[in-house]
Each structure stands twice: as structure tokens, then as C-alpha cells.
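Engineer: Any chance you can model this:
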Amino acid sequence: MPRALILVLDSVGCGGAQDAALYGDAGADTLGHLAVACATGRGDRNGVRQGLLNAPNLDALGLGLVALASSGMMPPGFSLPAEPKALWGYGVECAQGKDTPSGHWEMAGAPALAPWGYFPKAAPCFPPKLTQALIAEGGLPGILGDCHAPGIEIIERLGAEHIRTGMPICYTSADSVFQIAAHEEHFGLERLYDLCKVARRLCDALAIGRVIARPFVGDARQGFVRTPRRKDFAIPPPPGNLLERVAQAGRAMASIGKVGDIFAHCFTGQEIKRDGNMAHFDATLEALRDLPDGGLIITNFLDFDTDFGHRRDIAGYAHCLEIFDSRMPELFAAMRPGDLAVISSDHGNDPTWTGTDHTREHAPILCFGPRVAGGPIGRRESFADIGASLAAHLELPATASGSSFLKAA
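Structural biologist: The predicted model follows:
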């Protein structure tokens, strides 16, 4: 019986969606702009990387072809392989927004059923009723922030006051999210998680997609640093997704990275969370080694987004993609004859773009395996075609949405 993997390169979009202007993202192109920046020296960093974006394994699968089809531009450093090793195309998100959960849910074959709720770009940005209830139920002296802000910047700005007052730092972004940052030692990690559970319940009525715990350490003199003990508290995903189909069939499932949080721990099987992309790549190879026939692995590679996209770090983003690419031969070698893997993304986060938020983009689709003959699958009108295709490959009932591209290949 075959096995399947979904590898989510978090935020590695491949060109602005047709409705990107609605989100202030007209012209955004994470992969294309990243490659151009590298070609013009903006991606150089001494001791880290320099020159053209170098991702030969992804290029051989057809990533350059994907970018050309999606954006109309061939990224510098990529090519037009005569015989790409993957089924290649790109997906258009049908759900509204540019959020992590909606992208993953749709990828799994069950798009978000209703629009997300968002907080306005105002200060304060949270409804007074929400703030008052959080303070009362959390036993807090108050909150800091109450605004749209980049996570690193607001912790640097308010970290010392947080320690002095005991008030957690609460903020949001262009995503449907309520984020709470607190010092692991002065506030307490478990206390932060408990507070986020209260906030999750209070945010349900507002249709806020995620409440995120953002623990950090440090002090005002040496600076503050976020720790890897972040935890997301998400709305449960829609029914009929691929994970649910796998669980209903009694198959094995491994959720690596923040996948368990994104799917609210619903049908997520064995959850594995480590620190960083390469640790998650190791975990993927280990899980694949032990995965029984008919099983599924979903891995989220978060560093692209959190460490480099939001921080608009071009060189870091390029290096991150190059390191991921260098590990691909290990995955190829670990796959069995009937295995099928899909590389895709949940949204964009163009490191050359203005601001610090996600960008509304197409998602690359590269579908490969030892027995897969490469070729185009074209523009897919929903990320859900990924879940539908893997459900077909695993011989499971169809997902709630999506059309298999395996039939057309």
C-alpha cells in the first residue's frame, strides 16, 4: 500500500494571486523577488551565502517552471528542465485571507467554511469587552500593546515594562490572530499557555483563527529573544480533510512542526515538534523510515516564515531555502517505490516586500516519487487539489473539496 508526505515550505509563495490587491499585496512574489534580489547582490551576506539563489534539487523537480507559469517570470538561477522530475503546477487559494491555518486546511482538502475575523489597525485594536474579560479571567493587572505590531519589535519595545508590571504583551497582525508574549521566567511558561487558553475561548465568538503564545527570555540590557516553545491555539479545522480521512481508515499519521497546533490536534496522530527546519527535516526522515503502509506525514518548515519572511531578511531566507534544497537527496533516497510527496506552501511572505505581514500568493505544487513521471498539472483552482490527490493516492474516500491532479497527469 502506498504512503504519502506533504512538505509545507511555510510562506514560500510563487507569485501574487489575482486578488492580491485586496490585501495590499499586488505584485508580491516571494520566490521571484528573492531570486532577483540574490542576482543583484541583495542576498549576499559574508560567511552565509552570496550570488544566485542555488536550489538545484528543487529546480530539477520543476520549481522554475512553476514560477514561470505562476508569475510569468523565470527566477534567476533557475532553469527549464527538459524532463522535470515532478508533476508541477501552482495552486490558487480559494479561502479568504493569507493565514497559516486556512492555507493548511485547504491544502488538506477542506477549505475554511467562513471568513476569518480580524482586528482593526487602530490603537487600541482589541474590543474593550475582550480585553476586560481577559484581564479579569487571567488575573492580570492589565495588558501591554493592544495594537498591530511585528513580534520581535514589540517584545524589544515592551519587554522591560512587561517584566516590571507583570502585564503580558498582546498584539495582532494582518492575520486573524491574537498573540500574547510573556517572559518564560518572570511570567511563567505554563501561566502563558493557560492565559492563551482563556483568550482562545474569548476569541471564538470573534472568529479569530489563532491565539499564539509567544514566550521569550532575556533582559533589557542584553536584549530579548523568543524561544522555540511557541504554541498555537487554533479553531478546529473543517470536516472532511485528509487527516480525518486517514484517521477514519485507521492509518498511521505523523504531524511534524506546528501542524498539530494548526489543526487544533484533531486527527493529527503522532505529533513531533523540534527546534528549526533541519531538526524537522531529520524528524521527517525518521518518521518516514518507520511509517507503515498507507500512512501520511505532514511537516511544516516554519523558519522561512518566522525567522526570515516576517523579518524581511533576504539573505537569511535565501540561505534557508538553499539548506533545505541540499537535504532533498536524503528524502529521495528514503522514499519507497510507491511513496508520493508534495512540496507546497500555505501563503507567501515576500522578504523584499513592505511591512512585515504575509503576502497573498499562489502556492507551488511539486508532486514527486520514485514512480512519478514528471509533467505539468497547470493552474489548480484550489489548494484542496493537494489533499484530494493524496487521498486518491492513499485509496481513501475523497476529501470535502478538491480535484485530484493525479488523474490528469
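
Engineer: use CA for all of it now, contacts and neighbours both
Structural biologist: Fine.

Engineer: what sits against Ala37?
Structural biologist: Residues in contact with Ala37 (C-alpha atoms under 8 Å, 6 or more residues apart in numbering) are Gly43, Ile314, Thr352.

Engineer: here's the other one to compare against:
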Amino acid sequence: MARAILIVLDSVGCGGAGDAKVYGDEGADTLGHIAEACALGRGNRESLRRGPLNLPHLDALGLGHAIQASTGRAPPGFAMAEPSGQWGYGVETSRGKDTPSGHWEIAGTPVDFDWGYFPETIPAFPEALTAALIREGKLPGILANRHASGTTIIEEFGEESLRTGKPICYTSADSVLQIAAHEETFGLERLYELCRIARRLCDPLKIGRVIARPFVGRTAKDFARTPNRKDFAVPPPDGNLLQRAAQAGRATVSIGKIGDIFAHRDTGKEVKGKSNDDNVDLLLDALKAAPDGGLIFVNLVDFDTEWGHRRDVPGYAACLEAFDWRLAEIEAAMRPDDFCLITADHGNDPTFRGFDHTREHVPILAFGAGAPAGPIGARASLADIAETIAAKLALPKGSHGTTWPA
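Structural biologist: Got it, this is the predicted structure:
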């Protein structure tokens, strides 16, 4: 029986979302704009990379064709040869451009409700929420209490947080409450416990995630976030691909943020590296051990957290090229009957205004297990991904999405 590998390149959108204007993202195109910037030399940085965007393995699978189908423009730097894989793009139907919405829809259960959001005011959080968090967390107070970029807010308030013992609480355009605190001085386990309190307090507000953002360093010049981030998400809807696999007794390996995104429900063996490269290593390990009928679900988050939110085009381009290089290793490690699908959960155009996710189509590339190469078209929902994988693994059908020949 086939095994399935589902790889989510976090935030690697391919532009063109029909409802982008509703989200303030009209014109965003993560992959297309990175390719254009690199072709014009704006994607160069001597210490990272130079020249046109170079993604030969993804290009061979059909990524350039997927981008062109989504946007109507052929991206520079792509050979656009006859693809060796299945290619197309997905249209997110969930009411949000956040990580849980994208991943849950990829897993077959679109978000059919409205998330709660915090307003772009100062303070951003309701007074009752702030008071309860301070009281239950036994805090001297909180800092920031507004929309912000995670790296800049730590630079701005990190020294005061060290001095006062107050954690830094902030949000974004996503349905999220983020809490940053010094990993050693405040304490990692204390930060996690504070986030558990915040998770409970945020439930009535329909906030999708509470995120622990530990950092180290002594001054604004050397503060750095650590790999010990932890997401506290609301539970996913019933009927998702992971649940179906678990109910069928299939072995599942969840790599990277997948366990957090799905609230550790039906996520099987959870492993998490410190970087994309670490998580690819864990994927290669899983390919050695996963039994027939198994599901390996991977999130590679560096595109989003390290480069997209920081609006760093050369860094994002180099990250794409690094994954492309390792894709050859993944293909080599697969068995003849394995099926691999690569997609994304939303966009995060590093050339766009602000520092938030962007509402975009996402590429879909698939190969292996006798899947016929060629176009799969525009998929009306990301739930088609789950249904195609479910069919490949002989799992029950879900309530959303349709399959394509795979």
C-alpha cells in the first residue's frame, strides 16, 4: 500500500486570490514577486545568494506552470519545460489567511466560521482579558498590547521586559495572541503555562492561536528568538485527514508545527527540528521507518517566520533554493509506491506592505506512485488535497473536496 508525504511550504503563495481585496492584499504574489526581484538583482545578497531565482527541481515538477496558471504571468528564472509532476494551484475557501485555516483546509476541513481578531488600536486587547491574564498569571503587568512585528517588538520592549518581569503581548492581522518573554529570566515553562492560561481566556473570543515566543539576549542589539516557540491552537474540526488516518489505524508522523496546529489530536508521532533543514532531516528519517499506508505530514515554517514576516526578499529566495536542493534527497528516499504532495497554506509576499500574511492561491505539486504528470487545474478548495491523499491511502472520503487522478 502507498505511503503519502504531505509537505506544506509555509507561506509560499503563488498570487492571484480572487478575494485578496477583501483582505487588503490585492496585488500580492509571493513567488512571482520574489522571482521578479531576483531577476532584477533586488534578490541579491552576497552572503546569501545572487542571480535569478534557481529552483530546478520544483521547476521540473511544474512550479513555473502553476504560478503562470494562477497569475497569468510566466515567472522569470523558470525553464517552463514539460513538467515531470502533477501541477496546479489551490484556492483557499476558509475565512482567514492564517496558518490553522490553511492547514485545516489542506487536511480536508475548511474553516466555515469567522475567527475573532484584535483591533488595530492601542491597547489592542480587551481590558477584561488583560486583567485576567495578569491576575491568573501572577504578573506585574504586560508590555506592548498592540499589533506589531515579532522581531521589532522584542527589540523595542525586550530590555524593559527583562527589567520588570512583564511579558510582551502583541497581535497581528491573524487571529492570534503572541506572548514573548526571556527564555532564561522569565522561564520557558512559565511562559508555556502563561500561554495555556491565555488559550483558555481567548476561547470565548474565537482567537485561533496563542503563541509562546521565547527569546534570549541581554540588550536590544543581541535579542534573538529561540526555536522553542510553541503554538496553542483551538482543536481542529472532526473529519480531517489526520483523524481519518488515526481511526483507520495508520501510522502518522507529524513534523514541525503540525502537532501544534492540530492541537496534538490524531497527530501520531510528533517531531520538530529547529529549522527547515532539521525538519527535512526528520522527514528523511521518517521515510526510512514509516510502514505501508503511513502518512507523513510536514510543515516547513522558515519561509514565513524568518523571511516573509521580515520582508526579506534575498532571505526568502535563498530559503526556497535551499529546499529545492534538498528535494532531490526526498525524491531519492521515496519508495516506488510513495506519493508526495507539496503545497502551501497562504502567502507572505516579502515585497508587500506591512508584515502580515497575504491572501493568495497556493501551488500544488504532486509526484510518485504512478501519478500521471500533467495539469490538475485550479482546485476549488484546498480540501481537494486531503481527498486525493485519502484516496491514495484507501481512507474514507471526507465531507469536503474532490480528488484528481493520482
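
Engineer: How close are the two chains, by TM-score?
Structural biologist: Superposed pair, TM-score by TM-score structural alignment, normalised by the length of structure 2: 0.99. Supporting alignment: 406 aligned residues with a C-alpha RMSD of 0.9 Å.

Engineer: ok so, going back, looking at structure 2, which of the contacts of Ala37 of structure 1 still make contact?
Structural biologist: Retained in structure 2: Gly43, Ile314, out of these (criterion both residues aligned by TM-score structural alignment, their matches' C-alpha atoms under 8 Å).

Engineer: can you list the contacts of Ala37 of structure 1 in CSV and add distance to Ile365 of structure 1 and secondary structure?
Structural biologist: Output for the contacts of Ala37 of structure 1, formatted as CSV (distance: C-alpha to C-alpha, whole Å; DSSP: H, G, I helix; E, B strand; the rest coil):
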residue, distance to Ile365 of structure 1, secondary structure
Gly43, 25, coil
Ile314, 23, helix
Thr352, 22, coil
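
Engineer: pretty sure Ala224 of structure 2 is touching Glu183, no?
Structural biologist: No. Between Ala224 of structure 2 and Glu183 there is no contact under C-alpha atoms under 8 Å: 10.4 Å.

Engineer: Look up the residues that both of the two are in contact with.
Structural biologist: Phe215, Val216.

Engineer: what's next to the longest strand along structure 1, contact-wise?
Structural biologist: Identified as the longest strand of structure 1 according to DSSP state E is strand 210-219. Here strand 210-219 of structure 1 makes contact (C-alpha under 8 Å, 6+ apart) with 101, 159-160, 176-185, 189, 192-193, 196, 199-200, 203, 224-235.

Engineer: Inside strands: which ones of those?
Structural biologist: Using DSSP E, those in strands are 177-183, 224-226, 231-234.

Engineer: quick check, nearest of those residues to Pro2 of structure 1?
Structural biologist: Closest to Pro2 of structure 1 out of those is Ala234 (30.5 Å), distances taken as C-alpha to C-alpha.

Engineer: Would you mind measuring from the closest one to Trp116 of structure 1?
Structural biologist: From Ala234 of structure 1 over to Trp116 of structure 1 the distance is 12 Å, taken as C-alpha to C-alpha, to the nearest Å.

Engineer: overlap in contacts of those two?
Structural biologist: Taking C-alpha under 8 Å, 6+ apart as the criterion, Ala234 of structure 1 and Trp116 both touch Gly209.

Engineer: still on that earlier bit, what two of the ones in strands among the contacts of strand 210-219 of structure 1 have the greatest distance between them?
Structural biologist: Farthest pair in those, by C-alpha to C-alpha: Phe224 and Ala234, 26.1 Å.

Engineer: hang on, the earlier thing: can you lay out the contacts of Ala37 of structure 1 as TSV showing distance to Ala112 of structure 1 and neighbour count?
Structural biologist: What follows is the contacts of Ala37 of structure 1, written out as TSV (distance: C-alpha to C-alpha, whole Å; neighbours: other C-alpha atoms under 10 Å):
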residue	distance to Ala112 of structure 1	neighbour count
Gly43	36	24
Ile314	31	24
Thr352	29	20
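
Engineer: Would you format the contacts of Ala37 of structure 1 as CSV with distance to Pro150 of structure 1 included?
Structural biologist: Putting the contacts of Ala37 of structure 1 into CSV (distance: C-alpha to C-alpha, whole Å) gives the following:
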residue, distance to Pro150 of structure 1
Gly43, 22
Ile314, 17
Thr352, 16
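
Engineer: so what's Leu9 of structure 2 closest to, chain neighbours aside?
Structural biologist: Leaving aside its chain neighbours, Leu9 of structure 2 sits nearest to Ala344 (4.8 Å; criterion: C-alpha to C-alpha, 6 or more residues apart in numbering).

Engineer: any chance you could map the strands in the stretch 1-150 of structure 2?
Structural biologist: Taking DSSP state E, counting those that start in this stretch as the criterion, the stretch 1-150 of structure 2 carries its strands at 4-9, 86-90, 143-147.

Engineer: so which of the ones you listed is the most packed in?
Structural biologist: Across these, averaging neighbours per residue (mean count of other C-alpha atoms under 10 Å) puts strand 86-90 on top, at a mean of 27.

Engineer: Quick one: list the elements packing against that one.
Structural biologist: Identification of packing neighbours for strand 86-90 of structure 2 by 3 or more C-alpha pairs under 8 Å, 6 or more residues apart in numbering; DSSP states H and E yields helix 63-71, strand 362-368, strand 374-379.

Engineer: if we go to 10 Å?
Structural biologist: helix 63-71, strand 339-343, strand 362-368, strand 374-379, helix 383-392 (3 or more C-alpha pairs under 10 Å, 6 or more residues apart in numbering; DSSP states H and E).

Engineer: quick one on the thing from earlier: with respect to His33 of structure 1, which of the contacts of Ala37 of structure 1 is nearest?
Structural biologist: For the contacts of Ala37 of structure 1, the nearest to His33 of structure 1 is Thr352 (6.6 Å; C-alpha to C-alpha).

Engineer: Would you check that the closest one makes contact with Arg312?
Structural biologist: Yes. At 6.1 Å, Thr352 of structure 1 counts as touching Arg312 under the criterion of C-alpha atoms under 10 Å.

Engineer: okay, now the nearest residue to Ile386 of structure 1 once chain neighbours are set aside: neighbour count?
Structural biologist: Spatial nearest neighbour of Ile386 of structure 1, chain neighbours left out: Met107 (5.6 Å); criterion: C-alpha to C-alpha, 6+ apart. Met107 of structure 1 has 29 neighbours, counted by other C-alpha atoms under 10 Å.

Engineer: and what of Pro405 of structure 2?
Structural biologist: Using other C-alpha under 10 Å, Pro405 of structure 2 has 11 neighbouring residues.

Engineer: Surely it forms part of a helix?
Structural biologist: No. Applying DSSP: H, G, I helix; E, B strand; the rest coil, one finds Pro405 of structure 2 to be coil, outside a helix.

Engineer: how about it, what does it touch?
Structural biologist: By C-alpha atoms under 10 Å, 6 or more residues apart in numbering, the contact set of Pro405 of structure 2 is Gln86, Ala371, Pro372, Ala373, Ile376, Thr388, Ala391, Lys392.
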